[in-house]
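In: Got a sequence here, can you model it:
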Amino acid sequence: MSSLKITPDQIKLGYAIKLPSGWLKHPFLSSSLTIENAQQIQIIQSLGLDYVYFYPEKSKQIQSDILQCPDDEDINFNCQLSEAQARLQQDKMKRIEQAKAHRRDLQKTEKAFQHSLNQVKSLMKLLGSRPLNAISEADQLIGLLTDNIVNAQSLVLHLMSGSSKEQENLYYHALNVSILSMMLAKNLDYSAENIKIAGIGALFHDVGKLKIPTQILRKTTPLTAPEANLLKLHTRFGTELVSLADNFPLEASVILEQHHEHIDGSGYPKGLSNQQIHPLARLVAVVNAFDNLCHPSDGSKGRSPHHALSHLYRSMKGKLGEQEMKMLIRMMGVYPPGTLVMLNDNRVAMVMSVNSEHLLLPNVMIYDPDVPRLEAPVITLEADKLMISKVIMPSALPEQVVEYLNPRAQVSYYVQGKP
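Out: This next block holds a predicted model:
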């Protein structure tokens, strides 16, 4: 989009402009803005800029009388102008502090996530040789997560950075499905004991795939009938593996066996339907299907979390539990972490975390080419002020915007409890 250089005294109401100074050198939340009042003009003129960028195509006509600005010597007006500028600056600094606090929370959560992921890798490798030790480690990990989820008044679901290593996909998937299953169980009012069982079952639900050849697991073209039948055996292989440990909960073992059963009887391995399927297995089945839509074997076909939820409800209605699907959508929010969005001020952002108490007002990282990516504003949206107007596909954005926001190929989640 073409722009013109104009002097600050040429600015008029409705003009879409961009300030050429750094983000910290002016009191506005963004270097790009549309002029809505005389006060904004006066503040810009007080910045000592030689010029601003003017975007005619983005500007709008505002019906008003000829703008009459008081002389610079008008003390009362200057006092009002200084107060307005101070308020803008104060609001901006508040948002900067909020962004820093969010990043500290995120770093703390990232550290906890990596610790949990390392535990998952370790216990999965132990399962074949020392199953008792593996189950004990899993029990401790899931126990801590359960306490966190059960005791918090509200939960913040964070987007975590993922790995590009294919061999680690199983670990990310296991931890993802486990965390989301426990959150879903809490939202469905399950007891703490059942939340923990859901977590353990979900953590090991695909462990049988360790016995499936990697060329089948990584195959991006349709499986042959023999290959598909072998893959389906992972539910049996999984239950056989955990049966080596007498400390593995029986109800959690049922999750391993039944997480691919459908309520219409079209699933496997036994073609169970409706109430024949254990409630916790129905719950894990929904979360598993969601995460598989985000991370299929052919990575190029992966859906964003927002579109995965939409597709899940449309395509799996009548196959997966409707109550569980609706609650998952409600829990993840209209804009799950990892979703690219357009804000009502036309800025592009990525949802970073969602608070269970304010699902429509998530924390977002805003694209601003004038701010280094590591210092990109991460702000909490506000009702009636800064809000999401629509969801955007990565393919609809310029390459530099996608690189800046870096939507994850591996969408991983971790939960933080808020007392």
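
In: From here on, just use CA atoms for contacts and neighbour counts.
Out: Fine.

In: Report the buried residues of stretch 83-101.
Out: By neighbour count on 16 or more other CA atoms under 10 Å, the buried set for stretch 83-101 is 84-85, 88-89, 92, 95-96, 98-100.

In: Among the residues you listed, which one lies nearest to residue 269?
Out: Of all the buried residues of stretch 83-101, residue 99 has the smallest distance to residue 269: 48.1 Å, by CA to CA.

In: what's near enough to touch that closest one?
Out: By CA atoms under 8 Å, 6 or more residues apart in numbering, the contact list for residue 99 reads 377-379.

In: if I read this right, residue 405 contacts residue 350, doesn't it?
Out: Yes: the pair residue 405 / residue 350 is scored as a contact, 6.5 Å apart, by CA atoms under 8 Å.

In: Find residues that contact each of these two.
Out: Common contacts of residue 405 and residue 350, defined by CA under 8 Å, 6+ apart, comprise 365-366.

In: Of these two, which one has the most company?
Out: residue 350 (27 against 21; other CA atoms under 10 Å).

In: Would you mind checking the contacts of residue 99 for buried ones?
Out: Neighbour counting over the contacts of residue 99 (16+ other CA under 10 Å) leaves 377-379 as the buried ones.

In: Now do the strands in the stretch 251-400 of the chain.
Out: Assigned by DSSP state E, counting those that start in this stretch, the strands in the stretch 251-400 of the chain fall at 340-343, 348-355, 363-366, 378-380, 388-391.

In: Residue 283: which of these is closest?
Out: Nearest of those (CA to CA): strand 348-355, 21.0 Å.

In: Packing partners of the closest one?
Out: For strand 348-355, the packing partners by 3 or more CA pairs under 8 Å, 6 or more residues apart in numbering; DSSP states H and E come out as strand 154-160, strand 340-343, strand 363-366.

In: picking up where we left off before, for the strands of the stretch 251-400 of the chain, which one sits closest to residue 158?
Out: Among the strands of the stretch 251-400 of the chain, strand 348-355 sits nearest to residue 158 (CA to CA), with 4.4 Å.

In: Quick check: longest helix in this structure by residues?
Out: Identified as the longest helix of the chain according to DSSP state H is helix 75-126.

In: For this structure, which residue occupies the most central location?
Out: Centroid check for the chain by CA atoms, centre = their mean gives residue 337 as the closest residue, at 1.2 Å.

In: Hmm, that residue is touching residue 355, no?
Out: No: under the criterion of CA under 8 Å, residue 337 makes no contact with residue 355, lying 10.3 Å away.

In: Please enumerate the shared neighbours of these two.
Out: Residues touching both residue 337 and residue 355 (CA under 8 Å, 6+ apart) are residue 157.

In: Next, the structure of the following sequence, for comparison with the previous one:
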Amino acid sequence: MSKAQLKPNDLEIGHFVVLPMGWVDHPFMRNQFVISTPEQLKILKHLKVSSIDVDLKRSTLKKPKVDNTETAKVSTKKSEPSPEELWQQKQRSNMRDLEQDLELQEELFKLAVTQLAMSPTESLQSFKNILGPALEKVYDQEGPLVLSAIVAERESEDVFAHSLNCLHLGLVLAKQIKLSRQHAEVFGLACLCHDLGMLKIPQNIKRTTQELTKQEQSHYRTHPTYSQEMLRKAAVFPKAILPLSANHQEFLDGSGFPKGLKQDKISQLTQLLSVVVYFDQWVNPLPSQRAFTAQQALARVFKLGGKKLNQNYSKALLQTLGVYPPGSFVKLDDDRIAMVVSTNPSALMQPLTQILESGKSLAMAPFVDLQAEGLKIKESFAKEELPSTLQTRLPALPRAILQLQINE
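Out: Prediction:
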């Protein structure tokens, strides 16, 4: 038998696949090809199909070597892991799954940006391949929705990281304010595409640590207009996202940019986008801008609610993230220092954390469920305020990238 039908999760590198869809419905250059990279495999596993045809004759799978030695037959009995060890393993497994999701999302985002000018229809589909799973988690699946932080080495002007944070945080807010799924789909696409204009801003402006000159500041403030023009020129994106991309940096009092619009000229969806945009931008600013901790940025959004930002949406942000958003560095009431990993919908003041310890990487840091342990947070602080022995356990340019998961 030379052909078989496999579920996407059963595919392996080396399989020759024949995709059951048109070429505009997936991000690959061909409908038939040999899976050659982990990235291709991840994308295939996220396609919304029940099975994929595999040509076994044209596949190049390597057969595993069989070890017939006596030592291979000897099984070493291991002691059963404790409930705590099993729980720690589950948390690490969850984080690995989220990291894999992040890798796939980044590949799709890069592909979408590459396709935008020459193949806009395929670009839109690549953006939708990121949006679809997020929408499904927020609107279609049951169970408490959790926002988790993957801490990665990132440049501060990383458009992908900013756009993904806006998408995941924005969709949770959209659900909380009872935005319909149809409107949330448009809003989510705007979250992903609103900052594409930053790709046209020169690197010397985005990377300088010096205060921007008036000319540089003026150039930087054109990026929303660039975003709108890029999407308009593509001519396949919903027209409803154009004003969101153009006006996401506007403030209700007219002090924003690029047009200085006031409240009555800024749509409700744009006001919602502005809340998540400014929150993430204040936590992850350009090197020339002041950085705030996640807690400080959250307090700033709340303070500006009703003045520069929509008051109801600012309150919804606080109700979603709690006082200590994922990615915050905190001290517990037993004096241990930790990083907030995930929100806890049932107790926002007691999120899931990882304990930072000297000599232990973040990947191996133990998880602590503050609610289960009866612990509380005493204070939060910036990464620069951590003891030097703990700072070395983190990436040099750490950025918390938000991911969505259903808490089982």
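
In: ok so, going back, winner for burial among the helices and strands packed on strand 348-355 of the first structure?
Out: strand 363-366 (a mean of 24; mean count of other CA atoms under 10 Å).

In: Relative to the second structure, which residues correspond to it?
Out: Mapping strand 363-366 of the first structure onto the second structure (TM-score structural alignment) gives residues 352-355.

In: List the residues that contact residue 194 of the second structure.
Out: So residue 194 of the second structure contacts 163, 224, 227-228, 244-246, 248 (CA under 8 Å, 6+ apart).

In: Show me what it aligns to in the first structure.
Out: Checking TM-score structural alignment: residue 194 of the second structure goes with residue 205.

In: Okay, its match and residue 281 of the first structure: tell me how far apart.
Out: Distance of residue 205 of the first structure to residue 281 of the first structure, computed by CA to CA, to the nearest Å: 9 Å.

In: Check residue 236 of the first structure too.
Out: From residue 236 of the first structure to residue 281 of the first structure the distance is 15 Å (CA to CA).

In: of these two, who's got more company?
Out: Taking other CA under 10 Å, residue 236 of the first structure and residue 281 do not tie; residue 281 has more neighbours (25 against 15).

In: on that earlier part again, quickly list what's touching both of residue 205 and residue 281 of the first structure.
Out: 255-256, 259.

In: For the residues you listed, which single residue is the most surrounded?
Out: The member of those surrounded by the most neighbours (other CA under 10 Å) is residue 255, with 31 neighbours in all.

In: what about that one, distance to residue 180 of the first structure?
Out: Distance of residue 255 of the first structure to residue 180 of the first structure, given as CA to CA: 15 Å.

In: now swap in residue 345 of the first structure and tell me
Out: Taken as CA to CA, the span from residue 345 of the first structure to residue 180 of the first structure is 32 Å.

In: between the two, who's got more neighbours?
Out: residue 180 (27 against 15).

In: Could you verify my assumption that the more buried one touches residue 288?
Out: No: at 9.2 Å, residue 180 of the first structure does not count as touching residue 288 under the criterion of CA under 8 Å.

In: Next, format the buried residues of stretch 83-101 of the first structure as JSON lines and append distance to residue 359 of the first structure.
Out: Shown next, in JSON lines, are the buried residues of stretch 83-101 of the first structure (distance: CA to CA, whole Å):
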{"residue": "84", "distance to residue 359 of the first structure": "32"}
{"residue": "85", "distance to residue 359 of the first structure": "32"}
{"residue": "88", "distance to residue 359 of the first structure": "27"}
{"residue": "89", "distance to residue 359 of the first structure": "28"}
{"residue": "92", "distance to residue 359 of the first structure": "23"}
{"residue": "95", "distance to residue 359 of the first structure": "19"}
{"residue": "96", "distance to residue 359 of the first structure": "22"}
{"residue": "98", "distance to residue 359 of the first structure": "18"}
{"residue": "99", "distance to residue 359 of the first structure": "18"}
{"residue": "100", "distance to residue 359 of the first structure": "21"}
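
In: Now which residue in the first structure aligns to residue 271 of the second structure?
Out: Per TM-score structural alignment, residue 271 of the second structure is aligned with residue 282.

In: Same question for residue 134 of the second structure.
Out: Counting by TM-score structural alignment, the partner of residue 134 of the second structure is residue 145.

In: what's the neighbour count on its match?
Out: Number of residues near residue 145 of the first structure (other CA under 10 Å) recorded here: 23.

In: Kindly report the same for residue 79 of the first structure.
Out: Residue 79 of the first structure: 11 neighbours (other CA under 10 Å).

In: just checking, residue 112 of the second structure touches residue 128?
Out: No: Residue 112 of the second structure is beyond contact range of residue 128, at 9.4 Å (criterion: CA under 8 Å).

In: Neighbour count for those two, which is higher?
Out: Higher neighbour count among residue 112 of the second structure and residue 128: residue 112, with 25 against 21, using other CA under 10 Å.

In: show me the contacts for that one.
Out: 122-127 are the contacts of residue 112 of the second structure under CA under 8 Å, 6+ apart.

In: what about the aligned residue in the first structure for it, distance to residue 252 of the first structure?
Out: In the first structure, residue 112 of the second structure lines up with residue 123, judged by TM-score structural alignment. Distance, residue 123 of the first structure to residue 252 of the first structure, using CA to CA: 16 Å.

In: Look up how far residue 143 of the first structure lies from residue 198 of the first structure.
Out: The gap separating residue 198 of the first structure from residue 143 of the first structure is 11 Å, by CA to CA.

In: higher neighbour count, the two?
Out: residue 198 (32 against 19).

In: Correct me if wrong: that one contacts residue 181.
Out: Yes: Residue 198 of the first structure sits in contact with residue 181 when judged by CA under 8 Å, with a separation of 6.4 Å.

In: Mind listing what's buried along stretch 387-395 of the first structure?
Out: So, applying 16+ other CA under 10 Å, buried residues of stretch 387-395 of the first structure: 387-388, 391-392, 394.

In: actually stretch 262-270 of the first structure, not the one I wrote
Out: Neighbour count says stretch 262-270 of the first structure has 262-263, 267-269 buried, by 16+ other CA under 10 Å.

In: rewinding a little: could you dump the buried ones among the contacts of residue 99 of the first structure into a markdown table with distance to residue 359 of the first structure added?
Out: Below are those laid out as a markdown table (distance: CA to CA, whole Å):
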| residue | distance to residue 359 of the first structure |
| --- | --- |
| 377 | 20 |
| 378 | 16 |
| 379 | 14 |
